[in-house]
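Asker: Sequence first, predicted coordinates after that:
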Amino acid sequence: MTAPTERADAARNRLRILDAARRRLAADGFAELSLDAVAKDAGVGVGTVYRRFHNRAGLVYALIEDNETRFQETFARHCQDGAPSAHDRLRAFLHGMADLVDDNRELLLLAEASAPAGRYRSAPFRRHHEQIVGMVTELAPGVDAAYVADLLLMAYTPGLFDFQRTERGWGVDRVKRGLDAVIAGIAAVGEGGIAATGEAGPTSA
């Protein structure tokens, strides 16, 4: 049995509410994000917002999931454009993740504070992990792709990412350059320059 299709008016209201919440966050930050204010900005009744999202936390997680959907759609389009290599797909994915986390830092910090280990059990994290495992396996067969995926995803831990951006003053471009260096190392393993055991691979005379 298939899930019922969302009514067109309900879908429109959802988009209006999420857009209003994004504008409110951009203008005033999370402290000023209230369902009443969002309803007013969206031009819908307060009851509509409460029925749909229940509370502020529900709205926050809906924003995170909606932004994740947009990220996945953008990445899927990239993968269809000229059949890029595993190296290029992994680079586009990790760079896109950096932008995604930076754009959603406040939301992700809130989610991390409310459930510190919840990120690792979330559907987006499992999806990201599975995608990275596939690309790493293609780029460097024989490595422990699952462990490498965990290491790569650690770069997007909200608290660490925010610390790098605010306390260290790093730009997102610096984060991306660091990720490029890691990708280059993974590619070197795949090319046989370094064995998966950590020992030097065979070299040509």
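Answerer: It's in. Numbering: from 1, shown residues only.
Asker: From now on I want contacts and neighbour counts done on CA atoms only, so please keep to that.
Answerer: Will do.
Asker: Return the distance of residue 89 relative to residue 134.
Answerer: In this structure, residue 89 and residue 134 are 11 Å apart, going by Cα to Cα, to the nearest Å.
Asker: Looking at these two, which one has more neighbours?
Answerer: Comparing residue 89 with residue 134 by other Cα atoms under 10 Å, the one with more neighbours is residue 89, at 20 against 15.
Asker: The more buried one contacts residue 77, doesn't it?
Answerer: No - in terms of Cα atoms under 8 Å, residue 89 does not count as a neighbour of residue 77; the distance is 10.9 Å.
Asker: Find the residues that touch each one of those two.
Answerer: Overlap between the neighbourhoods of residue 89 and residue 77 is empty, taking contacts as Cα atoms under 8 Å, 6 or more residues apart in numbering.
Asker: Which parts of this structure are strands?
Answerer: Shown for the chain, no strands are assigned by DSSP state E.
Asker: Would you state the helices of this protein in chain order?
Answerer: Listed in chain order, the helices of the chain (DSSP state H) span 8-28, 35-42, 46-53, 56-80, 86-103, 105-114, 118-121, 123-139, 145-154, 158-166, 172-190.
Asker: which strands and helices sit next to the fourth one?
Answerer: Helix 56-80 makes packing contacts with helix 8-28, helix 86-103, helix 105-114 when contacts are defined by 3 or more Cα pairs under 8 Å, 6 or more residues apart in numbering; DSSP states H and E.
Asker: do you know how far the residue positioned nearest the centre of the chain is from residue 21?
Answerer: With distances taken as Cα atoms, centre = their mean, the chain has residue 97 as the residue nearest its mean C-alpha position (4.6 Å). Between residue 97 and residue 21 the distance is 21 Å, computed by Cα to Cα.
Asker: Over to residue 116?
Answerer: Separation of residue 116 from residue 21 (Cα to Cα) stands at 24 Å.
Asker: next one: residue 155
Answerer: As for residue 155, its distance to residue 21 is 27 Å (criterion: Cα to Cα).
Asker: Give me the more crowded residue out of these two.
Answerer: In this view residue 155 and residue 21 are compared by other Cα under 10 Å, and residue 21 has more residues nearby, 24 against 18.
Asker: Against that first model, consider the following:
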Amino acid sequence: MAYDNSGRADAARRTRARVVEAAREQLLARGWAGTTIRSVAADAGVSRETVYKTFGGKAGLLKAVYDRTLAGDDAPVVMAERPLFASLRRASTAAEAARAYADVAAHIAEEVGPLLRVALSSRGADPQLREFAEQIDAERLAGVRQVVRVWGEHGWLRPGRTPEATADVLWTIVAPTVHELLHTRGWSRRRYRDWVEEALGALVLVRGGP
């Protein structure tokens, strides 16, 4: 009879979820410096060794919190295939693509914004945070390159710029630092969403195109 380890796997997922949630709450309440492996482990009801074994340390824990916040759950589904991106996948014109992408960008910015404000505000003083920032920037660039590739296949990209340069422009428009600057100016989610859509129409996608 084959050994069924599903119960152990479920327990491990629940433990991981508790640790990630405890870390998220502490990061938002105490900041990066005030959050420790010891305090996260205590709040989650596990040992420090469990946290280190699962996440590899504080930086790995932060990345897990970011990924969970960004995706909304721990399901092994890539972002592009999640329901959040359904309207973007269904877009049949450049205008629809701009609206859908602006909706996605505003949702993501609102979800991860508070966490990134905590993490990135201290990155200049901590090599782990600099590495985290570089990692999420690279992941965002990979994501926008995929979007630009699809838009290019549809013929929706504005002429006169290479796909790589277009990806750089899109990557900058939806950068967390840009959203943070606008947030400090008191911009609402709706205003930011509308600005992203306008920027896409002006800099990335054709107007009134196919």
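Answerer: Structure's in. What do you need? None of these values were measured; they are calculated from a predicted model.
Asker: Tell me how they score on TM after superposing.
Answerer: Aligned and superposed, the two chains score 0.71 in TM-score terms (TM-score structural alignment, normalised by the length of structure 1); 184 aligned residues with a Cα RMSD of 3.2 Å.
Asker: Please name the nearest non-neighbouring residue to the corresponding residue of structure 2 for the residue nearest to the centre of structure 1.
Answerer: The pairwise alignment with structure 2 assigns residue 97 of structure 1 to residue 105, based on TM-score structural alignment. On the basis of Cα to Cα, 6 or more residues apart in numbering, the spatially nearest residue to residue 105 of structure 2 that is not a chain neighbour turns out to be residue 174, at 6.5 Å.
Asker: contacting residues for residue 210 of structure 2?
Answerer: By Cα under 8 Å, 6+ apart, the contact list for residue 210 of structure 2 reads 92-94, 154-156.
Asker: Please list only the buried members of those residues.
Answerer: Members of the contacts of residue 210 of structure 2 that pass the buried threshold by neighbour count (16 or more other Cα atoms under 10 Å) are listed as 93-94, 155-156.
Asker: Of all pairs in those residues, which one is the farthest apart?
Answerer: Greatest spacing in those, by Cα to Cα: 93 and 155 (9.5 Å).
Asker: and residue 57 of structure 2, what pairs with it in structure 1?
Answerer: That one, residue 57 of structure 2, aligns with residue 55 by TM-score structural alignment.
Asker: Neighbours of that match, how many?
Answerer: As a burial measure, the neighbour count of residue 55 of structure 1 was computed by other Cα under 10 Å and equals 13.
Asker: Tell me who's in contact with it.
Answerer: For residue 55 of structure 1, the contact set (Cα under 8 Å, 6+ apart) comprises residue 35.
Asker: show me the contacts for residue 105 of structure 1.
Answerer: 158, 162.
Asker: Tell me, how many residues neighbour residue 208 of structure 2?
Answerer: Here the neighbour count serves as a burial measure; for residue 208 of structure 2 (other Cα under 10 Å) it reads 10.
Asker: Surely it touches residue 94?
Answerer: Yes - because the distance of 7.4 Å satisfies Cα under 8 Å, residue 208 of structure 2 is recorded as touching residue 94.
Asker: For stretch 12-20 of structure 1, give me the average deviation versus structure 2.
Answerer: Its matched residues in structure 2 lie on average 1.5 Å from stretch 12-20 of structure 1 after superposition (mean Cα distance after the TM-score superposition for structure 1).
Asker: Which part of structure 2 matches that stretch?
Answerer: Across structure 2, the stretch matching stretch 12-20 of structure 1 (TM-score structural alignment) is residues 14-22.
Asker: buried stuff in that stretch?
Answerer: Of the residues in stretch 14-22 of structure 2, those buried by neighbour count under the rule 16+ other Cα under 10 Å are 15-22.
Asker: Over to stretch 128-141 of structure 2?
Answerer: With burial defined by 16+ other Cα under 10 Å, the residues of stretch 128-141 of structure 2 counted as buried are 129, 132-133, 137, 140-141.
Asker: same question, stretch 50-70 of structure 1
Answerer: The neighbour-count check on stretch 50-70 of structure 1 (16+ other Cα under 10 Å) flags 50, 53, 59-64, 67-68 as buried.
Asker: What residues does the aligned partner of residue 182 of structure 2 in structure 1 make contact with?
Answerer: Matched across to structure 1, residue 182 of structure 2 falls on residue 164, judged by TM-score structural alignment. Remark: with contacts taken as Cα under 8 Å, 6+ apart, residue 164 of structure 1 is in contact with residue 170.
Asker: one more time with 10 Å
Answerer: 158, 170-172, 174-175 (Cα atoms under 10 Å, 6 or more residues apart in numbering).
Asker: cool, and residue 168 of structure 1?
Answerer: Contacts were defined as Cα under 10 Å, 6+ apart; by that measure residue 168 of structure 1 touches residue 162.
Asker: again, only using 7 Å
Answerer: When contacts are counted by Cα atoms under 7 Å, 6 or more residues apart in numbering, residue 168 of structure 1 touches no other residue.
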